[in-house]
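*Asks:* With the input below, show me the fold.
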Amino acid sequence: MISRKVFLKAVAGAAALSVAGGTASAAPKKRGGVCYDTGVLHAVGDPLSRVRWSRPQLEREIRLIADELRCPSITAFGTDLGRLAETTDAALRHGMQVFVQPRLYDHPQEQVLEHMAEAARTAERKRRGDNVKFVTGCEHFLFTPGIIPGDTFLDRLANIPSITDWPGVIQRFREFMVKAVEVARREFHGRITYGAAAGADGDWNDWSLFDLVGLDYYTYFETDAEYATDLDKHRRWGKPLMIMEYGCCTFTGAAVAGGMGWDIVDYEATPPVIKPGFERNEREQADHIARMLRVFGAQPDVEGSHLYSVISPDSPHNPTCRDRDYDMASYSLLRTMRERFDDDNSPYRLKPKKSFHAFQRFNR
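*Replies:* Below you'll find the model as predicted:
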């Protein structure tokens, strides 16, 4: 598996090939929101990444997001369109705005677009004014075949350092995004955006097609000023910025690892284990999240930010075995405590981490 550093270095040269223009527009500052994972299908025949699902549990978790965390908005993402609709309804009942983001990884582009069209139709039926926004997927250059060589997400990620034809990659990506926008605009008549990786397809995308510049922003800088400077390149489109994802995992060094923090798990082992040399660290996660909330809040044209993520039911906490404390590799604000640790369908309870309290303090 390549590191985040290698990944960003590999795509950095391609970013210079994108074009843009315009000036920034101001948008009001907002409290932080969160991403809510309804479960993603990776391959045909596999279960959703979130196995356990129930309406009462959904209602409890959405109530926690709205009342305890005081989030003004969420991104509801996943593959099952029924779950996306349920989550949208629950969030709207609690007064939150909803960014609906369908995800279907490692499927043919035609199927991805058909899935997107149905999600957009459903989102439009629920929209009243601007209470629902539509997100045309997530980091398609990695998760959708036909842009970067490789049959699966992991194959494509591994192939990035050897790519020499970046103009071809960018062209294929842009051609797919034109189709995605056509689908979204046909079925959905509110504002649309896209979950783009900052430093990669976030730099290649033609944001003139969208209403918001949407960024999955896991970049790490030593100073707050560097973040403001880095965000400048996305302001050239004259569109509000929306931070679709940000955050870090729960171990020492996770802030720097950013979007590759999940890679501390050795999935080749049976059962999977946390790799040697990593130490659980809730304080680092809490401090990084508080810092990023402050950074985004200081940017007048950042319309909002969504933390990835509020809970990670597929990464349960193990208080007695460090090697299997999968919560170390999660970005969640709450620890998932399963009744049956190895059962993906086990009932669970949630316990706040230090990051939960940091996030809660900021929103209050």
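*Asks:* Every contact and neighbour count from this point should use C-alpha atoms.
*Replies:* OK.
*Asks:* and Gln111, what does it touch?
*Replies:* Applying C-alpha atoms under 8 Å, 6 or more residues apart in numbering, one finds that Gln111 lies in contact with no residue.
*Asks:* Then it would be within a helix, right?
*Replies:* Yes: per DSSP: H, G, I helix; E, B strand; the rest coil, Gln111 lies within a helix segment.
*Asks:* Show me the strands in the stretch 151-300 of the chain, by range?
*Replies:* Using DSSP state E, counting those that start in this stretch, the strands of the stretch 151-300 of the chain run over 192-197, 213-216, 241-245, 265-266, 273-274.
*Asks:* neighbours around Arg186, how many?
*Replies:* 12 (other C-alpha atoms under 10 Å).
*Asks:* Please read the previous query as pertaining to Ala286.
*Replies:* Ala286, neighbours per other C-alpha under 10 Å, totals 23.
*Asks:* residues contacting it?
*Replies:* Counting by C-alpha under 8 Å, 6+ apart, Ala286 touches 354-359.
*Asks:* can you put the strands of the stretch 151-300 of the chain in TSV and add distance to Pro300?
*Replies:* Listed next are the strands of the stretch 151-300 of the chain as TSV, based on distance: least, C-alpha to C-alpha, whole Å:
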stretch	distance to Pro300
strand 192-197	19
strand 213-216	14
strand 241-245	9
strand 265-266	38
strand 273-274	40
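*Asks:* Dump the ones you listed into CSV; add mean neighbour count and distance to Trp207 as well.
*Replies:* What follows is the strands of the stretch 151-300 of the chain, written out as CSV (neighbours: other C-alpha atoms under 10 Å; distance: least, C-alpha to C-alpha, whole Å):
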stretch, mean neighbour count, distance to Trp207
strand 192-197, 25, 8
strand 213-216, 28, 6
strand 241-245, 25, 11
strand 265-266, 18, 35
strand 273-274, 20, 39
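*Asks:* and for comparison, fold this next one:
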Amino acid sequence: MANSQGITRGQFLTGALALGAAGALLRSGQASAQPRTPAQPRTPAPATHVRRPGLRHHGVVYTVGEGETPATAWNPRRMRADLRAIRDELHADTVDVTGDGVDRLTATAAEAAELGLHIWLQPTLADVPERDILEHLAETGRFAERLRRQGASVDFSVGCEFWLFVPGIVPGATVLDRVQNILNGTFDPAKMQRRLDAFTKKAAATGRSVFHGNLSYAAAQDDEVDWTLFDLVGIDYYSYFRQPADYVRELRTYQRWGKPVTITEFGTCAYQGAEKTAGMGWNVVDYDKDPEEIKGHLVRSEHTQAAYVVDLLETFESMNLYGAMAFEFVTPDAPHRAHDPRHDLDMASYSLTKTIKSRPCDPSSPWHWEPKEAFHALARRYARACRH
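*Replies:* Okay, here's the model as predicted:
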């Protein structure tokens, strides 16, 4: 479906191809699909948040990918510090642990449980056979069930936008191939939907077989999903409207299933006008340049990002949705360059924090994150909603 600015899923794919985002998705799927021994769950801390009227879970997406370089890859020390900041500085009560690699997913989920956070655990593995994706899903789900049985608060999502990530639904061996086939029209939409439905049923059945709490899936806004398979409706939501009533009207369409609705992603980028591009805000980087640079003459505006996420959060709260996860906590491979706007890749990032590298041109450079205005704006709202 198109939003008020005419942004459609097809335009998203066009942008993905132009940007090279498909390559980023491929990187996220490079981890081995072979089952690994998951981290041992520790006894989780008791939940420290008290439910108040409105949105039930206030959260943020935390990706556990391999990173583009060893310096930006997931590591346990940084993960533990990030989760503490999510709880104590962002004041979120929920973390969406997503990405691939059973060891990374389970170690992060176990740490979140120990900190008393609600966990939305979502494995995503791309461009490998269905069997491997389902094995990766099952292994992660078994760990989620162990955490749940030990008293942790856990919801389990079987994945994200399968038509893009899973080979065989749309022709093409890789995400890039599938995007190109969609753009070229060299696919059968009816056949794609049948294959999507079939895999979604397999994934739901696999999830049910290993996990006995709330089950969900993260769909694109205009995906057709049989939500009778799941306990919670999950939507990656990037619409832009001028009037709050238009958000409410659109979001109500997801409530027709009579199930709690979770916003599995929401947010925008940090430049003027980004909120009007909705889910296309990142499509402003020229990756053919070395180093990559921002196209045009954008004006950095952390206020734009902050105002958009707060407006959406207010809508979600007014509708008493089940949960909402801002996308995302940190994007290490999109560093901020305060005095070099042409190369300030953080402007094209949805991250609530900005990555600061000690040596901007060195892939091995140490780095740290600093909160952006959106971080502080959400922290204030989250702190009001939940007391620790």
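*Asks:* re the thing from before, do you know which of the strands of the stretch 151-300 of structure 1 lies nearest Val112 of structure 1?
*Replies:* strand 192-197 (14.2 Å; C-alpha to C-alpha).
*Asks:* where in structure 2 is the aligned partner of that closest one, by residue range?
*Replies:* With TM-score structural alignment applied, strand 192-197 of structure 1 matches the range 215-220 in structure 2.
*Asks:* By how much does the matching stretch deviate from structure 1 on average?
*Replies:* When structure 1 is superposed, stretch 215-220 of structure 2 averages 0.6 Å from its matched positions, counting by mean C-alpha distance after the TM-score superposition for structure 1.
*Asks:* top helix in structure 1 by residue count?
*Replies:* Across structure 1, the helix with the greatest residue count (assigned by DSSP state H) is helix 166-187.
*Asks:* Name the residues of that one that are buried.
*Replies:* 166, 169-170, 173-174, 176-177, 180-181, 183-185, 187 (16 or more other C-alpha atoms under 10 Å).
*Asks:* Tell me the one of these nearest Lys126 of structure 1?
*Replies:* Nearest to Lys126 of structure 1 among the buried residues of helix 166-187 of structure 1, with distances taken as C-alpha to C-alpha, is Glu187, at 12.2 Å.
*Asks:* any idea how far the closest residue in space to the closest one that isn't next to it in sequence is from Gly39 of structure 1?
*Replies:* Sequence neighbours aside, Arg121 is the residue nearest to Glu187 of structure 1 in space, at 5.1 Å (criterion: C-alpha to C-alpha, 6 or more residues apart in numbering). Counting by C-alpha to C-alpha, to the nearest Å, the separation of Arg121 of structure 1 from Gly39 of structure 1 is 20 Å.
*Asks:* And the two? Which one has more around it.
*Replies:* Between Arg121 of structure 1 and Gly39, counted using other C-alpha under 10 Å, Gly39 has the larger neighbour count: 24 against 16.
*Asks:* A strand includes the more buried one, no?
*Replies:* No: under three-state DSSP, Gly39 of structure 1 sits outside any strand and is assigned coil.
*Asks:* Select, out of the strands of the stretch 151-300 of structure 1, the one closest to Phe296 of structure 1.
*Replies:* strand 241-245 (8.3 Å).
*Asks:* my guess is Gly259 of structure 1 meets Arg4, correct?
*Replies:* Yes: Gly259 of structure 1 is within contact range of Arg4, at 7.0 Å (criterion: C-alpha atoms under 8 Å).
*Asks:* More neighbours: the two, which one.
*Replies:* Gly259 (24 against 18).
*Asks:* which residues touch that one?
*Replies:* 4, 218, 247-248.
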